[in-house]
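1. Here's my sequence, what's the structure:
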Amino acid sequence: MGASLMKSRWWVLVALVLTVTVVSLDLTALNVALPTLADDLGASTGDLQWIIDSYTLVSATLLIPAGLLGDRYGRKRVLLIGLALFFAGSAMATLTGGSGGLISARTFMGLGSAIITPMALSVLLATFPRDEQPRAQAIWAGASFLGLPLGPILGGWLLDHFWWGSIFLINLPATAAAFAAVLFLVRESKSERRPRLDLPAIVLSTGGLLALVFAAIEQPEHGWGALLVWGPLAGGAAALVLFVLWTRRSDDPLVDLGLFRDRAFMGGTVPAITLTLVMFGVMFVTPQYFQGLLGTGALGTGLSGLPMIGGLVVGAKLAPRLAGRFGTRPILVGGMLTMAAGCLAGTFTGHSYGFVAGWLTAFGLGIGLVLPVAMAQALGALTVERAGIGSGLLMTLRMVGGAFGAAILGSLLASALGGRPVAAAQESFLTGMDHVLWTCTGLLLVTVVITLAISPSPEGASVGQSRDEHLVA
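-> Just a heads-up that it's a prediction; the model follows:
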């Protein structure tokens, strides 16, 4: 009986691996397609940012409510709804004929993603006992990398042989397989203490985040002095302040603000946020570099990014062993310094692919070292009862960082180009790319200092182990 239950749990993990692969496939496939979308749809830099950020914006702001729904009504049920929404959005994206339609489809897909991510993590928490969770989580995190090499290659091949909308076709069979696996393999679970639907908190948090990221996206076109920019910034900040005040007075808060005082949670969360922001920035500029300066096709662009994936895979394989031996803090700091070195080297990029492949390898190695360790440390502070909301909070912070990365770092590139296409302004593009990479380097170095200050000491919590004796994620 025990062996049967153990086997059943690992089959559940297979289903969760499929769900996260669906989301990661879509992310990198779209980045490869950005130059093609600019040509075929006549999409401006602002349109490209909206195509990315419409997805990120929705998924970032709805992760916490999605986690609440899963804890309250059933994680399997809500996860299936998320997969169905993602499938429908992907199907819409293959058929649309303009930037506006694609942005709408991506918004629909973002809604599905907002449900999938926290539900997959919370199902893992509810399924595996404490001693098996670190291994299960490491496998799940590794699966999140699987779509990174597959997305650009499959997406590039499709773009070279079919119309641009075909890049979303790879989502359809993957989503269908994930839906079937969850339907037949995952058991239903929910929180024993039904969390209440705190509508004021949901409205304030969602509205505040939407306003802030909207302002960041609109800033490159209108400037900070425009009402369309500073108005949402002020309104969004005010809404989030009200959200904090409301939450502090609540007997059953939507978000446990005490997590922000947990050194294990914040010591993993801060590096994860910076990593996501920086990764979005680098992945925004490099496909345009490959196609606009080196003249590679869509498939060639996907293959050109493989050095980063190779470094990432090596780093992800080494990270748990190194963290177990030396503790999490040295690995987080070392990984971020490796990423910073890669970005700094990238500022010397010219027209040679060999040099680019070298710094992308270092950058990917740093990602592989940081991400699984940071996620494990942060998730180790969560309890199974609040698994959905807690994982939703963590992913919200990461996704908001990604949205600001694509918006703000993208605006640096747009300012250098001055509205000209990359191929017609190659030196200006390299200047803008340098600005992006210098900014990424600075952010990583600042985060190293913060991590040294707040992350638990090596004798404290290690990967998959909370200092506060919470259940491990």
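2. From here on, just use CA atoms for contacts and neighbour counts.
-> OK.
3. So which bits of the longest helix seen in the chain are buried?
-> Longest helix in the chain, counting residues (DSSP state H): helix 2-40. By 16 or more other CA atoms under 10 Å, the buried positions in helix 2-40 come out as 8-38.
4. other SSEs contacting whatever helix or strand comes next after that helix?
-> Next along the chain after helix 2-40, taking DSSP states H and E as the criterion, comes helix 45-73. Using 3 or more CA pairs under 8 Å, 6 or more residues apart in numbering; DSSP states H and E, the elements in contact with helix 45-73 are helix 2-40, helix 75-95, helix 99-127, helix 199-222, helix 387-404.
5. Among the ones you listed, which comes closest to L294?
-> helix 2-40 (12.7 Å; CA to CA).
6. Which strands or helices does the closest one pack on?
-> helix 45-73, helix 99-127, helix 133-161, helix 171-185, helix 263-292, helix 298-304.
7. any chance of the ones you listed in TSV, plus mean neighbour count and distance to P320?
-> As requested, the helices and strands packed on helix 2-40 are arranged in TSV below (neighbours: other CA atoms under 10 Å; distance: least, CA to CA, whole Å):
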stretch	mean neighbour count	distance to P320
helix 45-73	26	27
helix 99-127	25	19
helix 133-161	21	8
helix 171-185	18	27
helix 263-292	24	14
helix 298-304	23	28
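8. Could you also give me the structure for this next sequence, so I can compare it with the first?
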Amino acid sequence: MVTVTQGDDVPRDARRWWALGALVASMLVLGFDMTILNVALPTMADQLGATTGQLQWMADAYIVVFAALMLPAGLLGDRFGRRRMLITGLVIFLAGSLVGTLAGQVDWVIAARALMGVGAALVMPLALSVLPSLFGPDERTRAVGIISAASALGLPLGPIIGGFLLNHFWWGSVFLVNVPMVAIGVTACVFLLPETRDPASPKVDVVSTALTASGLAALIYAIIEAPGRGWGDALVLSCFAVAAVLLAGLVLRERRTERPMLDMSLLAHRGFLLNTAAATLVMFALSGLMFVLPPYLQAVLGNDALGTGVRLLPMMGGLMIAARTAQPVVARFGSRAVVAVGLVVLSFAALLGSRTTTDSGYGFTALWLSVAGLGFGFSVVPAMDGALAALPRDRAGSGSGLLMTLRQVGGAIGIALLGSLLAGAFRDRLDVTGLPARAADAAGDSVVAAHLVAEKAGSAHLAASADGAYVHGMGLVLLVCAIASLAAALLAAAFLPSTRPARNEEAEESPAVVTLTGDARQ
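-> Now for the predicted structure:
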């Protein structure tokens, strides 16, 4: 296999489109794996006895590891070979999927998700970085479009595939489905991809990587544990303090490093900072929303897993439509107007959703989900494009890495914070009068657990109370999303620079579209 260094001429290898197929398979797996777990969470809460906090960790273990390792993973590929590290990432992802398939306890599922996060952190940046070695400028736009479409297709496929599997097999099948796809990707990468590297890239900073991972883990742990232990609990406060120290240490270390892995000086560019903040807030809301919706559709409205996946499509449809049409709208009206309006639409959708009652039915939910999808797409795509456009051309690569990392962090905090708000509100509102202490404690773990206790106790009152408590908690979560989105909209309208992208080839292969379709999640 030929090794190509950065800047070499691209060979016209007839196998390049087959190689692209390998990358498409890899990105498709990441795409649907980011949403497939959402419909499985209620089933796993039932069959594994998982609490809301444990469900949060199942979702967050993947995102925390992904966010912490994405930048060093890209640098490992630059230095030691992108094909080699891409294959390594796929193998690790495959191993995590097998662990998840065979897991019989909650802790093993969380460990499997964390291992899959390691693999995804290698696959995501490296699958995109090998494209310049395969395609010349005249074909690259088409290749980026194909790989972006594959990633986007995975988002709505995830809940549908997950729902179908859960209706016919056991919950571990949502992990097993990754195995053949990843195996095909590994085989194709071995035989079809050229090896490329960039020896001039910065070295991987092990200390900064450790500070990022441990700081984020301590922060997420404190947020998830706070509703159960209390926000004033000594362990919770200690974890917040440890997280603050570790993340402050990360910032100080990166600011003093000559070639930082996480270039914090990029935040000095106002356009980059404000657009990145807007995109991060959108992911905060999206991740929290995708966490709280499936239990509502499944436990409260009574849909099966497949029905739940299908009923999430209105939001995915709105998101994909907006993501594909945002660029021409920005070209006409400017990024500031589009981002601000998109955030207002998102705020309106969340506010509408917060008015949901136990008697609202799915029609009302589909309405505000569609509006929310449009708001997400019209705010996040131009925000990411605006962030990268605000940087000098020679810093676009490091800026893209920082942007993707902060978006993942926003998603992880969204699941932790909004999930904790939901758990606390559900437990406070649930009426467990007359239940034995152990049954009352079990019912407070989640709406699924409450329904199981109600079924065993033959208590229709408890089931109705669980539905009402969950809808109340979901309403609070959506209200917080509405307020955060409206505040972001006002800041965007007041301070964002308004830009109109140039109509050229580089604009067409916008990294923002690739980034959006590659990592939007649970």
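9. Can you give me the TM-score here?
-> The TM-score (TM-score structural alignment, normalised by the length of structure 1) is 0.90; 467 aligned residues with a CA RMSD of 2.9 Å.
10. quick revisit: nearest approach to L293 of structure 1 belongs to which of the helices and strands packed on helix 45-73 of structure 1?
-> Closest to L293 of structure 1 of the helices and strands packed on helix 45-73 of structure 1, according to CA to CA: helix 2-40, at 11.6 Å.
11. Next, the angle helix 75-95 makes with the closest one.
-> Helix 2-40 of structure 1 runs at 20 degrees relative to helix 75-95, counting by axes from the mean of the first three to the mean of the last three CA atoms, to 10 degrees.
12. Using a markdown table, please lay out the helices and strands packed on helix 45-73 of structure 1 together with distance to G380 of structure 1.
-> Output for those, formatted as a markdown table (distance: least, CA to CA, whole Å):
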| stretch | distance to G380 of structure 1 |
| --- | --- |
| helix 2-40 | 18 |
| helix 75-95 | 20 |
| helix 99-127 | 10 |
| helix 199-222 | 24 |
| helix 387-404 | 10 |
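13. follow-up on the earlier one: of the helices and strands packed on helix 2-40 of structure 1, which is nearest G358 of structure 1?
-> helix 298-304 (11.3 Å).
14. Where in structure 2 does the closest one align, residue-wise?
-> Helix 298-304 of structure 1 corresponds to residues 305-311 in structure 2, going by TM-score structural alignment.
15. That stretch: how far from the chain's middle?
-> 19 Å (CA atoms, centre = their mean, to the nearest Å).
16. ok, now stretch 4-21 of structure 1?
-> A distance of 22 Å separates the centroid of the chain from that of stretch 4-21 of structure 1, by CA atoms, centre = their mean.
17. neighbouring contacts of that stretch?
-> If you take CA atoms under 8 Å, 6 or more residues apart in numbering as the criterion, stretch 4-21 of structure 1 is touched by 83, 116-117, 120, 124, 127-128, 136, 139-140, 143-147, 174-175, 177-179, 181-182, 185-186.
18. same check, this time on stretch 80-91 of structure 1
-> 19, 105-116, 168-169, 171-172, 175-176, 178-179, 182-183.
19. counterpart of it in structure 2, which residues?
-> Stretch 80-91 of structure 1 corresponds to residues 87-98 of structure 2 when matched by TM-score structural alignment.
20. with structure 1 superposed, average distance for the matching stretch?
-> Superposed on structure 1, stretch 87-98 of structure 2 shows a mean distance of 0.8 Å to its aligned residues (mean CA distance after the TM-score superposition for structure 1).
21. likewise stretch 273-291 of structure 2?
-> Compared with structure 1, stretch 273-291 of structure 2 is 1.7 Å away on average (mean CA distance after the TM-score superposition for structure 1).
22. Nearest residue to the counterpart of W246 of structure 1 in structure 2 in space, please, no chain neighbours.
-> Taking TM-score structural alignment, W246 of structure 1 has R253 as its aligned residue in structure 2. Of all residues not flanking R253 of structure 2 in the chain, S208 sits nearest, at 7.4 Å (CA to CA, 6 or more residues apart in numbering).
23. Could you tell me how far that neighbour is located from M474 of structure 2?
-> In this structure, S208 of structure 2 and M474 of structure 2 are 37 Å apart, going by CA to CA, to the nearest Å.
24. Likewise for M384 of structure 2?
-> From M384 of structure 2 to M474 of structure 2 the distance is 28 Å (CA to CA).
25. again with R500 of structure 2
-> Counting by CA to CA, the gap from R500 of structure 2 to M474 of structure 2 is 37 Å.
26. Could you do R407 of structure 2 as well?
-> R407 of structure 2 is 23 Å from M474 of structure 2, where distance means CA to CA.
27. just W17 of structure 2 next, same as before
-> Applying CA to CA, one obtains 45 Å for the distance of W17 of structure 2 from M474 of structure 2.
28. Would you mind listing the buried residues in the biggest helix by length in structure 2?
-> Scanning structure 2 for the helix with the most residues, using DSSP H, yields helix 460-495. Within helix 460-495 of structure 2, the residues scored as buried using 16+ other CA under 10 Å are 462-489, 492-493.
29. Just name whatever secondary elements it is in contact with.
-> On a contact count with 3+ CA pairs under 8 Å, 6+ apart, helix 460-495 of structure 2 meets helix 270-295, helix 335-353, helix 396-429, helix 447-457.
30. burial count for the closest residue to R259 of structure 2 other than its chain neighbours?
-> Excluding the flanking residues, the one nearest R259 of structure 2 by CA to CA, 6+ apart is P202, at 6.2 Å. Residues lying near P202 of structure 2 (other CA atoms under 10 Å) number 16.
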